[in-house]
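**Student:** Need a 3D model of the following:
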Amino acid sequence: MFNIGLTGGIGSGKTTVANMFADLGASIIDTDLIAHQLTQTGGIAIPIIADYFGADFINADGTMNRPKMRQLAFSDVAAKKQLENILHPLIREQCEAQAKAASGVYPIFVVPLLIESGDWSARVKRILVVDCDQETQITRVMQRNHFERTQVLSILSAQASRDERLAHADDIINSMADLSQVRSEVEILHKKYLNFAIST
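**Tutor:** Just a heads-up that it's a prediction; the model follows:
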């Protein structure tokens, strides 16, 4: 099955671009959204996380304590790896289930850490990178998440560099352009992807 892996650094505009593709009929499978669902109240990852990291990493409402886990993951490589070992297989299962059930013209997997996580590159037919410069990312995340600049820089340092992402890209959308230009680029790629989907 023809599919797309959409990626980009934090604050790059992935969600905006994915929503534009959805409007054109693509099925969007968002790994961040799946991860949130897994760590919400009643999420299947919650008891596993509680067992490994302790009950203090679970909020009173049954959700994962994201700020506490984020702080640990960025300061402890082993803890970050363990969290990934818990979540990634569950995310993969959900991705496969959603792809099978998808009714869109082709599926797009939105994977923020597609380049970093190795096996994703082999699981998609094309890699679409949503790109912007680092200062734009920092500004967007500070405004959206109300993070300090140092927090954003810490997150960026744990992600692939802009050059690394672009080196893996089959297609690139510049999210620093105005929305009408971004939408035009999406429409051009959509037609291209439709042709690939039909011929695959």
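**Student:** C-alpha from now on. contacts and neighbour counts both.
**Tutor:** OK.
**Student:** which other residues reach the one helix or strand residue 143 maps to?
**Tutor:** Element membership for residue 143 (DSSP states H and E) is helix 134-145. Under the criterion C-alpha atoms under 8 Å, 6 or more residues apart in numbering, residues 9-12, 147-149, 152-153, 162, 176 lie in contact with helix 134-145.
**Student:** can you pull the buried residues of that helix?
**Tutor:** Buried residues in helix 134-145, counted by 16 or more other C-alpha atoms under 10 Å: 134, 137-138, 140-142.
**Student:** do stretch 3-20 as well
**Tutor:** 3-15, 17-18, 20.
**Student:** quick one more, to check against the first:
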Amino acid sequence: MSRFVVGLTGGIASGKSEVTRRFEALGVSVADADLAARAVVTPGSPALAMISERFGPGMLLGDGALDRARLRAHVFADVAERKALEAITHPAIRELLRSQCEQATSPYAIAAIPLLTEAGGRQVYGWLDRVLVVDAPEAFQLARLMQRDGSDAVLAQRMIDAQATREQRLALADDVVSNAGHPDALQAQVEQLHHAYLQLADALG
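**Tutor:** Predicted structure coming up:
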């Protein structure tokens, strides 16, 4: 059971997944908020029942699963509706992430939370011991988004602008991985942090 938990976050296309994979390769358990978001709305879950009640049974497919495309189109057309959905799903996601981290068998665990800053940071995720931000220049994010998703510069910039600013994320950080160049430059940073986190976890006994 891991008593020491690191929250990992970063802007879109900053390289979070690559950094997470490198921690996993070192034997660190990772709880992923994106996967948790899917898990909490599976058929039969309390969150899915609340979504059906709040937004109507039309948000479910014939097999009882969530119609993600329809719900996404609905909530992104209305800020109030998006907030209503987040009020249902976010607490369930946080609880699942915390449970997964507590059950991890590695000396410490990582909770990968892309929207940690937007969700309220430490005030909402008070059980995080440290926050690690994967930081990249906006120009780097823009280029990666366009290459990865095939989006044009206008759309890519809009996606970046929809998130918290680089400065807001860095204000949360206890630790920073700089990802402004070749992926191989990440390894030394990850290994250094891994060693530090092992020491901090060990100090908890």
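**Student:** if we can go back for a sec, max pairwise distance over the buried residues of stretch 3-20 of the first structure: which two?
**Tutor:** Spatial extent of those (C-alpha to C-alpha) is set by the pair 3 and 11 at 23.2 Å.
**Student:** equivalent range in the second structure for the lengthiest strand in the first structure?
**Tutor:** In the first structure, taking DSSP state E as the definition, the longest strand is strand 126-131. Residues 130-135 of the second structure are the counterpart of strand 126-131 of the first structure, counting by TM-score structural alignment.
**Student:** Now, the buried residues of stretch 3-20 of the first structure that are in strands?
**Tutor:** Per DSSP E, the buried residues of stretch 3-20 of the first structure map to strands at 4-7.
**Student:** and of the residues you listed, the nearest to residue 65 of the first structure?
**Tutor:** For those, the nearest to residue 65 of the first structure is residue 7 (25.4 Å; C-alpha to C-alpha).
**Student:** Going by the alignment, the closest one corresponds to which residue in the second structure?
**Tutor:** Checking TM-score structural alignment: residue 7 of the first structure goes with residue 9.
**Student:** do residue 28 of the first structure as well
**Tutor:** Using TM-score structural alignment, residue 28 of the first structure pairs with residue 30 in the second structure.
**Student:** Its match: how many residues sit nearby?
**Tutor:** A count of neighbours around residue 30 of the second structure, defined by other C-alpha atoms under 10 Å, yields 24.
**Student:** Also residue 86 of the second structure?
**Tutor:** Residues lying near residue 86 of the second structure (other C-alpha under 10 Å) number 15.
**Student:** helix, strand or coil for the residue in the second structure sticking out farthest from the centre?
**Tutor:** Distance from the C-alpha centroid of the second structure, by C-alpha atoms, centre = their mean, peaks at residue 62 (29.6 Å). Secondary structure assignment for residue 62 of the second structure (DSSP: H, G, I helix; E, B strand; the rest coil): coil.
**Student:** so what's residue 186 of the second structure up against?
**Tutor:** Per C-alpha under 8 Å, 6+ apart, neighbours of residue 186 of the second structure: 19, 177-179.
**Student:** Now render those residues as a markdown table, adding distance to residue 52 of the second structure and secondary structure.
**Tutor:** Listed next are those as a markdown table, based on distance: C-alpha to C-alpha, whole Å; DSSP: H, G, I helix; E, B strand; the rest coil:
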| residue | distance to residue 52 of the second structure | secondary structure |
| --- | --- | --- |
| 19 | 36 | helix |
| 177 | 40 | strand |
| 178 | 42 | strand |
| 179 | 41 | coil |
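**Student:** what's the farthest-apart pair in those?
**Tutor:** Farthest-apart pair in those is 19 and 178; separation 10.2 Å (C-alpha to C-alpha).
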